[in-house]
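>>> Next come a sequence and a model predicted from it.
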Amino acid sequence: MMPTARLKDVAAIAGVSIKTVSNVVHDRPCVRPATRDRVRAAIAELGYRPNASARRLVTGRTGMIALALPEINVPYFAELSRHLADLAAARGYRVLFEQTITGVDVERTVVSGVEAGLVDGVLYHPVALTTREVAELRQHLPFVLVGEGAAPLGMDHVMIDNVAAARDAVRHLLRLGRTRIAFLGHETRSPTNTTRRRLMGYQLALEENGIAPDSDLVLAIDSFGPDEGQRVISGAIEGGMDFDGLLCRDDILAFGAMSALHAHGVRIPDDVAVVGWDDIAVSAYTEPTLTTISPDKHEIATLALDMLIERIEGHHGPGRHRLASYRLRVRASAPDDH
């Protein structure tokens, strides 16, 4: 077993005094930015964790934050969680993970059940709660919202511009000469804000280019997963649906869609060009590799964590809504030169 890293170990790696490390751990403003970055890098390298009991006695804080996500095992959320955990560790915080997969009642229970004495604040990705319900959470703990769910004006919130990103994806397909572009991923029950925004961008891009949106090209799903993408696209092909481009709500659905296209002898991208969403790690290794909307997960994590720590330390200003960057990562499933 590796010995537990101590304050003096961090100081030795960073080349500073123990007092300087303590100042960084407690986020005191008396440390130069370059020195602070060096200490945080040493903290991350050694996996140093401040003693929670001692820290609470000194600061009244636990050094713990909660991260509440719909599904921890979804690759996008797993990758975002890793960024948040690494960044939090460098700031002297540990992360408690909560999962809200099963619906609105579980969201209410998980979020209302986060003990104020256990964590200092919460990073939360709402799905089913209303804007009013989310707004009431601010009474208990510092909250920062992540993603496309309800986002009251009074609360901090980080997301990408899903409408603009979907428009970019569709415009890319249109530039490739695709005119029958399908959208895969409209939930049959209670579409999420994420889906609504992406579908809006899809529709706007078509209309801006003089193409009337066709509701028959909006493909409904009963669940998320590659098997569902495969089932829906297989059904569309067997039903004779004519399409030459496909925007998928996420990469997982796109993987299933490409499997169905392969199974039916449909060539990618020759017959159908495919675009996914999330740029999860495996999308660079599919056959063909997947063109996808790539949110800057590191930037999302950084913005959210910075705002949460500011709230924990006493910031009481109005809610701040931040847009993180994204890019269309072009690969072989919809290449520029095809």
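Alright, I've got the coordinates. Residues are numbered from 1 along each chain as shown.
>>> Only C-alpha atoms from now on, for both contacts and neighbour counts.
OK.
>>> Verify the contact between Ala44 and Arg94 for me.
No. Using Cα atoms under 8 Å, Ala44 is not in contact with Arg94; the gap is 11.5 Å.
>>> neighbour count winner among the two?
Arg94 (22 against 18; other Cα atoms under 10 Å).
>>> quick one: contacts for the more buried one?
Residues in contact with Arg94, defined by Cα atoms under 8 Å, 6 or more residues apart in numbering, are 49, 63-65, 85, 88.
>>> Mark which of the residues you listed are part of strands, please.
64-65 (DSSP state E).
>>> who's in contact with Arg322?
Contact analysis of Arg322 by Cα under 8 Å, 6+ apart lists 156-159, 303.
>>> ok, residues contacting stretch 47-55?
Contacts to stretch 47-55, defined as Cα under 8 Å, 6+ apart, come from residues 4-7, 10, 25, 43, 61-63, 89, 92-94.
>>> same question, stretch 68-85
Contacts of stretch 68-85 (Cα under 8 Å, 6+ apart): 67, 94-95, 97-101, 110-111, 122-127, 278-280, 297-298, 301-302, 305.
>>> what do you get for stretch 194-206?
147-149, 162-171, 183, 185-187, 212-213, 249.
>>> likewise stretch 231-250?
Applying Cα under 8 Å, 6+ apart, the contact partners of stretch 231-250 are 169-170, 173, 178-186, 195, 198, 217, 219-221, 254, 256-257, 260-261, 264, 271-278.
>>> Give me the buried subset of those residues.
When the contacts of stretch 231-250 are checked for burial by 16 or more other Cα atoms under 10 Å, the buried set is 169-170, 173, 178-186, 195, 198, 217, 219-221, 254, 256-257, 260-261, 272-278.
>>> that's a strand at Leu247, yeah?
Yes. The assignment for Leu247 by DSSP: H, G, I helix; E, B strand; the rest coil puts it in a strand.
>>> Second structure follows, compare the two:
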Amino acid sequence: MTATLRDVATRAGVSVRTVSNVVNDFPQVSAATRATVQAAIDELGYRPNLVARRLRTGRTGIVGLLIPRLGEHYFAELADAVVTAARQRDRTLVIDQTDGRRSGELSPLDLATRDQLWDGAIVSPLSVSADDLKRHSSTPLVVLGEHGAGFDLAWVGTDNIAAARDATNYLISLGRKQIAVVGDQRGPGGETGALRTKGYRAAMRDSGLRVRRGWVVAPSGYERAEGAAAARRLMSGPHRPDAIFCYNDELAFGVLYALHELGVRVPDDVAVLGWDNLRDARFAVPALSSVHVSREAVATAALDLLIAQLESGASSREHIVIPHEVEARASTVGAQSQKHPLAKGSPA
């Protein structure tokens, strides 16, 4: 049998109005009473009636998350973090996969706006323009990633230039001088890779190190197979790198696989550095060093920005930059795994 507000009120020993105030997050409830009511809600498994909530408050309590591909480990882990953050804020999350296509990014927004399916959305776009999103000016939005960094909207991300520069300097601090990168991108939707290459080149230039022809690899994708192919190409050239910096961990896993096939020792002959610090990174052989930008921090900042817009009724243009650091493991430092103090970013 489904629990009701009255059931919760009886269990908590308070009025139905008090339970309603807690469910709707009204501020005039003491912390002790809120905790008692929440305990009763959890015990009884009470779930608010979304239709009634919409009629009463004009909100559904639902937020959307639009991401390119759930099959990519980074986006899967990001979605997991957003689900957790939404649950902690008594919000329900609806996730849609856009495949990075303009139509895939716009269709869910069009549908949700027309039918009032959610209160607002967090979007990680690759193809839409700022003008596209202006059609949804009435829907609170928060944008993730570099493609949307220039939009006149609330945004959460990292400083890719600074993070890539710090990551490259980290490799240089280990004595690596022949550093190649895998993951360069060009054109619309490729802003992230382009910015990371810019940071890499700046670090190499500032250290007086040469970037040889063929050492900036633009793969056809960001999957393990493309990383393996890039490693084979780099190691077959006339100038072998002594470090390979990959713009995501999936590429780095492929690089590690190919180097193992080729009999190249990691990190003795070639150090390997990834980006994203996926959960699988620590279980690679050797364990993968990686640039870490907290997905939990991204999720929390994005939800809080979105909820602030909902509560204020005003759109936001605030940008939040999430810090970065290098999680150093065996693929760069052998057994001396550590968080490297050289490569820590700070909020802008």
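Arrived safely. What you see is a predicted model, and the numbers here were worked out from it, not measured in a lab.
>>> sorry, back to before: how about the contacts of Arg94 of the first structure in JSON lines, adding neighbour count and distance to Arg322 of the first structure?
JSON lines is the format used below for those (neighbours: other Cα atoms under 10 Å; distance: Cα to Cα, whole Å):
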{"residue": "Arg49", "neighbour count": "20", "distance to Arg322 of the first structure": "29"}
{"residue": "Gly63", "neighbour count": "26", "distance to Arg322 of the first structure": "25"}
{"residue": "Met64", "neighbour count": "20", "distance to Arg322 of the first structure": "23"}
{"residue": "Ile65", "neighbour count": "26", "distance to Arg322 of the first structure": "20"}
{"residue": "Ala85", "neighbour count": "21", "distance to Arg322 of the first structure": "20"}
{"residue": "Ala88", "neighbour count": "23", "distance to Arg322 of the first structure": "19"}
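>>> For the stretch 151-300 of the first structure, which segments are assigned as strands?
156-159, 181-187, 218-221, 245-248, 273-277, 291-295 (DSSP state E, counting those that start in this stretch).
>>> Show me the one of those that comes nearest His315 of the first structure.
strand 156-159 (11.2 Å; Cα to Cα).
>>> corresponding residues in the second structure for the closest one?
Using TM-score structural alignment, strand 156-159 of the first structure lines up with residues 154-157 of the second structure.
>>> what distance separates that stretch from the centre of its chain?
11 Å (Cα atoms, centre = their mean, to the nearest Å).
>>> Mind checking which of the contacts of stretch 194-206 of the first structure land in helices?
162-171 (DSSP state H).
>>> So for the aligned partner of Asn277 of the second structure in the first structure, what's the nearest residue that isn't a sequence neighbour?
In the first structure, the residue equivalent to Asn277 of the second structure is Asp279, according to TM-score structural alignment. Leaving aside its chain neighbours, Asp279 of the first structure sits nearest to Ser294 (4.8 Å; criterion: Cα to Cα, 6 or more residues apart in numbering).
>>> Then Ile161 of the second structure?
Gly199 (4.2 Å).
>>> what does the one you found align to in the first structure?
Correspondence of Gly199 of the second structure to the first structure, assessed by TM-score structural alignment: Gly201.
>>> How many neighbouring residues does that match have?
Gly201 of the first structure, neighbours per other Cα under 10 Å, totals 22.
>>> Only the buried residues of stretch 295-315 of the second structure, if you could.
Buried residues in stretch 295-315 of the second structure (16+ other Cα under 10 Å): 295-303, 305-307, 309-310, 315.
>>> And stretch 89-104 of the first structure, how far out from the chain middle?
On Cα atoms, centre = their mean, the centre of stretch 89-104 of the first structure falls 13 Å from that of its chain.
>>> End to end on it, go ahead and measure it.
30 Å (Cα to Cα, to the nearest Å).
>>> buried ones in that stretch?
89-95, 98-100.
>>> Which of these fall in strands?
For those, membership in strands holds for 94-95, 98-99, with DSSP E as the criterion.
>>> Dump those residues to TSV, plus distance to Glu228 of the first structure.
Shown next, in TSV, are those (distance: Cα to Cα, whole Å):
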residue	distance to Glu228 of the first structure
Arg94	36
Val95	32
Glu98	26
Gln99	22
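>>> which ones are touching the nearest residue to Leu118 of the first structure once chain neighbours are set aside?
Closest residue to Leu118 of the first structure apart from its sequence neighbours, by Cα to Cα, 6+ apart: Thr62 at 6.6 Å. Contacts for Thr62 of the first structure (Cα under 8 Å, 6+ apart) come out as 52-53, 55-56, 117-120.
>>> Can you tell me what the residue nearest to Asp279 of the first structure aligns to in the second structure?
In the second structure, Ser294 of the first structure lands on His292 (TM-score structural alignment).
>>> Helices of the first structure, start to end?
All helices of the first structure, identified by DSSP H, fall at 7-14, 18-25, 33-46, 52-59, 75-90, 104-112, 131-136, 162-175, 193-208, 226-238, 251-263, 297-312.
>>> right, and those helices - which one's nearest Thr289 of the first structure?
Of all these, it is helix 251-263 that lies closest to Thr289 of the first structure, at 10.0 Å by Cα to Cα.
>>> what's the mean gap between that closest one and the aligned bit of the second structure?
Compared with the second structure after fitting, helix 251-263 of the first structure has a mean deviation of 0.4 Å; criterion: mean Cα distance after the TM-score superposition for the first structure.
>>> before we move on, the earlier item: the match of Ser294 of the first structure: how many residues sit nearby?
The burial count for His292 of the second structure: 21, using other Cα under 10 Å.
>>> What residues does it make contact with?
275-277, 324-327.
>>> again with Leu93 of the second structure
Neighbouring residues of Leu93 of the second structure by Cα under 8 Å, 6+ apart: 62-65, 82-83, 86.
>>> out of the residues you listed, who's nearest Ser337 of the second structure?
Once Cα to Cα is applied, the member of the contacts of Leu93 of the second structure that ends up nearest Ser337 of the second structure is Val82, at 28.6 Å.
>>> Can you tell me what the closest one aligns to in the first structure?
Checking TM-score structural alignment: Val82 of the second structure goes with Leu84.
>>> Neighbour-wise, which one of the ones in helices among the contacts of stretch 194-206 of the first structure leads?
For these, neighbours tallied by other Cα under 10 Å; top is Ala169, 29 neighbours.
>>> how close does it get to Val232 of the first structure?
Taking Cα to Cα, one finds Ala169 of the first structure at 21 Å from Val232 of the first structure.
>>> repeat for Ala5 of the first structure
Counting by Cα to Cα - Ala5 of the first structure and Val232 of the first structure are separated by 51 Å.
>>> More neighbours: these two, which one.
Between Ala5 of the first structure and Val232, counting by other Cα under 10 Å, Val232 is the more crowded of the two (22 against 15).
>>> and that one, what pairs with it in the second structure?
Aligned partner of Val232 of the first structure by TM-score structural alignment: Ala230.
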